[in-house]
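In: Fold the following and give me the result.
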Amino acid sequence: MSLDFPLDRAAHPLPGAERRAILADPGFGRWFTDHMAVAAWDTERGWHDGGIRPLAPFTLHPGAAVLHYGQEIFEGLKAYRHADGSLWLFRPRDNARRFAASARRLALPELPEDAFLRAAEELVRADADWVPEADADGPEGSGEQSLYLRPFLIATEPFLGVRPSAQALFRVLASPAGPYFPSGVTGVTLWVTETYARAAAGGTGAAKCGGNYAGSLAAQNEAREHGCEQVLYLDSAGHGTIEESGTMNLCLVTRDGELLTPALGTILEGVTRDTVLALAPELGLRPVERAIPLAELRSRVAEGTVTEVFAAGTAAVLTPVTGFKGEGYAVTVGDGTPGATTLALRRAVLDLQYGRTEDRHGWLHRVR
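Out: Predicted structure coming up:
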């Protein structure tokens, strides 16, 4: 049986003037739209009770498994308004597949890909007025308004035994997002932590689950204490290879035209990462996925054979990395400013997402 998402429209949506005031400066994750997508699952009925309902709090039994054992997953994707007013999602089936893979790893029920897609579509249609206009005429990075979607799945069975929950709730929230770099794209410096590790072989690093992010907060604090905006993790096996930058995948541009990125395994299979790897040949780059030792990164940045470094993720698209710090060293990438190749790749991704260039990969999914 397919899972549908009929609309139960909110009786008291936010007045238009208040919504427009929010959209003028939404920030990121501060405001939520009038509706949410919902569905429930249990071992007897499977998936059921799907719908688009008014945004509202919901109650959980204090013994719910998610509160005690962290059995939950989430996703992040965006809806974009094109110049003609149409609304589009970018690569939503890739998010749906990753959501299912994360569910398998956390022993949660797998939501069918079509149901994931319908939930996202119907929520965007219900809250279409919340999708901001995109202004492409401002400085680099300033015209990137979108509607961020946050699907999540939590274990809700009230039971204090350590086993997979027999009940779960699915929700999708929507939150208008302003430009990540409102004054133009700037670079960040990463702190190479030797105290914390993000993931280990056989762990949950390849799943998008909250525990991975909760465990990163102390490392982010360590980075800030050393004057850095984000953290760079090394592998937990002690090989000294780089993994991820906080919540983003890391990429290196070399002088001889390679686009290097750590291989998958213990890191998240980022949709933006995959997009950049696919677009790289169009900009004259050869994508290479392999283990990258920290020693190689430091030496090649110092000698100038790694000319640019950037991080890739849904929120900021591409974030230039202009320097690294670690215990006893500091390295500047290039001349310490965002690189031309990084900015060109960033523009190529955004032009696809906002419909300013032809979608030859079939990544755009029209909603309305």
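In: Could you use CA atoms for every contact and neighbour count after this?
Out: Fine.
In: so residue 257 touches residue 285, yeah?
Out: Yes - counting by C-alpha atoms under 8 Å, residue 285 is a contact partner of residue 257 at 5.0 Å.
In: can you pull out the strands in the stretch 51-200 of the chain?
Out: Assigned by DSSP state E, counting those that start in this stretch, the strands in the stretch 51-200 of the chain fall at 72-74, 77-81, 87-90, 146-155, 167-177, 188-192.
In: mind checking how far the fourth one is from the chain centre?
Out: From the chain centre to the centre of strand 146-155 is a distance of 10 Å (C-alpha atoms, centre = their mean, to the nearest Å).
In: report the angle between the axes of it and strand 77-81?
Out: Interaxial angle, strand 146-155 versus strand 77-81 (axes from the mean of the first three to the mean of the last three C-alpha atoms, to 10 degrees): 150 degrees.
In: tell me the angle of strand 146-155 relative to strand 167-177?
Out: Using the same axes, to 10 degrees: strand 146-155 against strand 167-177 is 160 degrees.
In: Mind listing residues that contact strand 146-155?
Out: For strand 146-155, contacts defined as C-alpha atoms under 8 Å, 6 or more residues apart in numbering pick out 64-66, 71-81, 108, 120, 130-134, 165-178.
In: helix/strand/coil for the spatially closest residue to residue 175 that is not a sequence neighbour?
Out: Nearest residue to residue 175, sequence neighbours excluded (C-alpha to C-alpha, 6 or more residues apart in numbering): residue 32, at 4.5 Å. Here residue 32 is recorded as coil under DSSP: H, G, I helix; E, B strand; the rest coil.
In: Only whichever of the contacts of strand 146-155 are buried, select them in ChimeraX.
Out: A single ChimeraX command selects the buried members of those (16 or more other C-alpha atoms under 10 Å):
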select :64,65,66,71,72,73,74,75,76,77,78,79,80,81,108,120,130,131,132,133,134,165,166,167,168,169,170,171,172,173,174,175,176,177,178
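In: The residue nearest to residue 175 reaches residue 172, doesn't it?
Out: No - counting by C-alpha under 8 Å, residue 32 stays clear of residue 172, with 10.9 Å between them.
In: on that earlier part again, reformat the strands of the stretch 51-200 of the chain as a markdown table; add distance to residue 242.
Out: As requested, the strands of the stretch 51-200 of the chain are exported to a markdown table (distance: least, C-alpha to C-alpha, whole Å):
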| stretch | distance to residue 242 |
| --- | --- |
| strand 72-74 | 25 |
| strand 77-81 | 26 |
| strand 87-90 | 28 |
| strand 146-155 | 28 |
| strand 167-177 | 30 |
| strand 188-192 | 9 |
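In: show me the contacts for the residue nearest the centre of the chain.
Out: The chain has residue 314 as the residue nearest its centroid, 3.9 Å off, counting by C-alpha atoms, centre = their mean. Going by C-alpha under 8 Å, 6+ apart, residue 314 touches 76-78, 271-272.
In: Please report the distance of it from residue 248.
Out: Residue 314 is 8 Å from residue 248, where distance means C-alpha to C-alpha, to the nearest Å.
In: ditto for residue 30
Out: Per C-alpha to C-alpha, residue 30 is found 21 Å from residue 248.
In: And for residue 11?
Out: Noted for residue 11: a distance of 39 Å to residue 248, by C-alpha to C-alpha.
In: Could you check which of those two has the larger neighbour count?
Out: Higher neighbour count among residue 11 and residue 248: residue 248, with 26 against 8, using other C-alpha atoms under 10 Å.
In: one more, for comparison:
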Amino acid sequence: MNIDIELIQESKIDTVDFNNLAFGRTFTDHMLICDFADGEWKTPKIMPYGPLSFEPSARVFHYGQAVFEGMKAYKDDNDDVFLFRPDENFHRINKSGARLAMPPVPENVFFEGLKKLLELDNAWIKKGIGNSLYIRPFIIASEGAIAASPAEEYKFIIICSPAQSYYAGEVRVIFAEEYSRSADGGVGFAKAAGNYAAQFYPTSLAHKEGYQQIIWTDANTHEYLEEAGTMNIFFRIGDKLVTAPTNDRILDGVTRKSIIQLAKDYNIDIEVRRVSVAEIKEAARQGELKEIFGSGTAAVINPIKGFKHQNEAFELPEISDSYASFFKDKLLNIQYNKLEDKHNWRVKI
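Out: So this is what the prediction gives:
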């Protein structure tokens, strides 16, 4: 595949303090852009990272046609670079796009463009557990028109940001009672930009009560726990791990499905089923609720220290044999080429 390449005149990498990176604030030298117009995707371009020009009438600003993905590139001790299950991200961005009436990105544009981008910005991928390059592919409607219909022009873009271990501090959550993340038949399963914007206000209310996130419940009854903030959610009751099934309200997370497979590999009892608020509260009262943790690309696994529902607040115990630590260790060692990859999840660049 032809890729037009415009190299940066002078890299900015020497101005970056890689020991003090704020997540998602620093970007590499180059980005990839591919335009869709006249019913087809054009030749991809790699160019210096920088501002883009859009008409004020670009449909993305008015009708929200925007989907994205989150991936990471890892460098092992031999300076080899790997992606983790990138096929899942490719299929999901097109599944998300289809739900918003956007054209699918061709496989060669996604993978060959990404590979070339990572080759050019290889120096930005640092070795060591916790260091990675966060990759953000996204598609937006770029056509200048304010008619309420799908756009006829789009941009597929990939930008990259160096990242360190993601630590959110101690996280406590509120179980949602009023607001909903998504509804039946909606776009909750897609990584649509609007899904995240809709969470900001309810989450800000949780912050005022001293809680960092919300665990969303089903929109119809608010009786079943589904997803936490930007993460899938797991509960450990005794030695059993439980997580909600995916549906059209819940994102089919790559880290989530990896944890489910690892649990099976290591003979950890896991159930994928609906999880009720009442069940988790009762397990907490009885001392059987050992852990709650979220999973996602950025944080990998994020333990949750406590939760609130209605007028009851619960703290979780400190345990030495946490599943959260176990799974995070296994995943990181697979991603950094330190552990056997029996499922062929690693893809070498």
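In: gap between stretch 39-46 of the first structure and the chain center?
Out: That offset, for stretch 39-46 of the first structure, works out to 27 Å (C-alpha atoms, centre = their mean).
In: Also stretch 262-269 of the second structure?
Out: With C-alpha atoms, centre = their mean, you get 23 Å for stretch 262-269 of the second structure.
In: same thing with stretch 329-336 of the first structure?
Out: 27 Å.
In: list the buried ones in that stretch?
Out: 331-334, 336.
In: ok so, going back, and the contacts of residue 314 of the first structure as a markdown table, adding distance to residue 205 of the first structure?
Out: As requested, the contacts of residue 314 of the first structure are exported to a markdown table (distance: C-alpha to C-alpha, whole Å):
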| residue | distance to residue 205 of the first structure |
| --- | --- |
| 76 | 16 |
| 77 | 19 |
| 78 | 23 |
| 271 | 15 |
| 272 | 17 |
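In: give me the stretch of the second structure that stretch 75-95 of the first structure matches.
Out: The aligned range for stretch 75-95 of the first structure in the second structure is 69-89, by TM-score structural alignment.
In: Just give me the match in the second structure for residue 267 of the first structure.
Out: Counting by TM-score structural alignment, residue 267 of the first structure lines up with residue 250 in the second structure.
In: Enumerate every residue touching that match.
Out: 188-189, 226-227, 232.
In: One more pass at 7 Å, please.
Out: 188-189, 226-227 (C-alpha atoms under 7 Å, 6 or more residues apart in numbering).
In: Just the ones in strands from these, please.
Out: Among the contacts of residue 250 of the second structure, the ones falling in strands (DSSP state E) are 226-227.
In: Residue 119 of the second structure: which of the contacts of residue 250 of the second structure is nearest?
Out: residue 189 (31.8 Å; C-alpha to C-alpha).
In: how many neighbours does the nearest residue to the closest one once chain neighbours are set aside have?
Out: Closest residue to residue 189 of the second structure apart from its sequence neighbours, by C-alpha to C-alpha, 6+ apart: residue 251 at 4.3 Å. Neighbours of residue 251 of the second structure under the rule other C-alpha under 10 Å: 21.
In: And residue 255 of the first structure, by the same measure?
Out: Residue 255 of the first structure: 12 surrounding residues under other C-alpha under 10 Å.
In: Might one say that it is in contact with residue 309?
Out: No - counting by C-alpha atoms under 7 Å, residue 255 of the first structure sits too far from residue 309 to count as a contact (11.7 Å).
In: Now the terminal residues of stretch 156-171 of the first structure, how far apart.
Out: Its first and final residues considered, stretch 156-171 of the first structure spans 13 Å by C-alpha to C-alpha.
In: do the same with stretch 253-272 of the first structure
Out: Start-to-end, stretch 253-272 of the first structure (C-alpha to C-alpha) is 16 Å.
In: Stretch 176-190 of the second structure too?
Out: End-to-end distance for stretch 176-190 of the second structure, by C-alpha to C-alpha: 20 Å.
In: ok, residue 240 of the first structure - contacts?
Out: Neighbours of residue 240 of the first structure in contact, by C-alpha under 7 Å, 6+ apart: 234, 293-294.
In: Residue 315 of the second structure now?
Out: Applying C-alpha under 7 Å, 6+ apart, the residues contacting residue 315 of the second structure are 305-307.
In: Tell me which of these persist in the first structure.
Out: By both residues aligned by TM-score structural alignment, their matches' C-alpha atoms under 7 Å, those still in contact after alignment to the first structure are 305-307.
In: Of those residues, which is the most crowded?
Out: For those, neighbours were counted by other C-alpha under 10 Å; the highest total belongs to residue 307, with 22 neighbours.
In: Now do the same for that residue: its match in the first structure.
Out: Residue 307 of the second structure maps onto residue 324 in the first structure, by TM-score structural alignment.
In: could you measure its match against residue 315 of the first structure, distance?
Out: On the measure of C-alpha to C-alpha, residue 324 of the first structure and residue 315 of the first structure end up 21 Å apart.
In: Residue 219 of the first structure now?
Out: Taking C-alpha to C-alpha, one finds residue 219 of the first structure at 20 Å from residue 315 of the first structure.
In: Have a look at these two and say which one is more surrounded.
Out: Each of residue 219 of the first structure and residue 315 has its neighbours counted (other C-alpha under 10 Å); residue 219 has more, 24 against 20.
In: Counterpart of the more buried one over in the second structure?
Out: Match for residue 219 of the first structure (TM-score structural alignment): residue 202.
In: Who are the contact partners of that match?
Out: With contacts taken as C-alpha under 7 Å, 6+ apart, residue 202 of the second structure has the following neighbours: residue 179.
In: where does it fall, helix, sheet strand or coil?
Out: Under three-state DSSP, residue 202 of the second structure comes out as helix.
In: So what's the residue count around residue 122 of the second structure?
Out: Neighbours of residue 122 of the second structure (other C-alpha under 10 Å): 17.
In: Distance of the aligned partner of it in the first structure relative to residue 13 of the first structure?
Out: Here residue 122 of the second structure is matched to residue 128 in the first structure, going by TM-score structural alignment. Remark: distance between residue 128 of the first structure and residue 13 of the first structure (C-alpha to C-alpha) = 13 Å.
In: Per the alignment, residue 289 of the first structure pairs with which residue of the second structure?
Out: So residue 289 of the first structure corresponds to residue 272, using TM-score structural alignment.
In: pretty sure its match is touching residue 242, no?
Out: Yes - in terms of C-alpha under 7 Å, residue 272 of the second structure counts as a neighbour of residue 242; the distance is 5.9 Å.
In: So those two - more neighbours on which side?
Out: residue 242 (20 against 13).
In: Packing partners of the helix or strand hosting that one?
Out: Secondary structure from DSSP states H and E places residue 242 of the second structure in strand 240-243. Helices and strands touching strand 240-243 of the second structure, by 3 or more C-alpha pairs under 7 Å, 6 or more residues apart in numbering; DSSP states H and E, are strand 231-237, strand 270-272.
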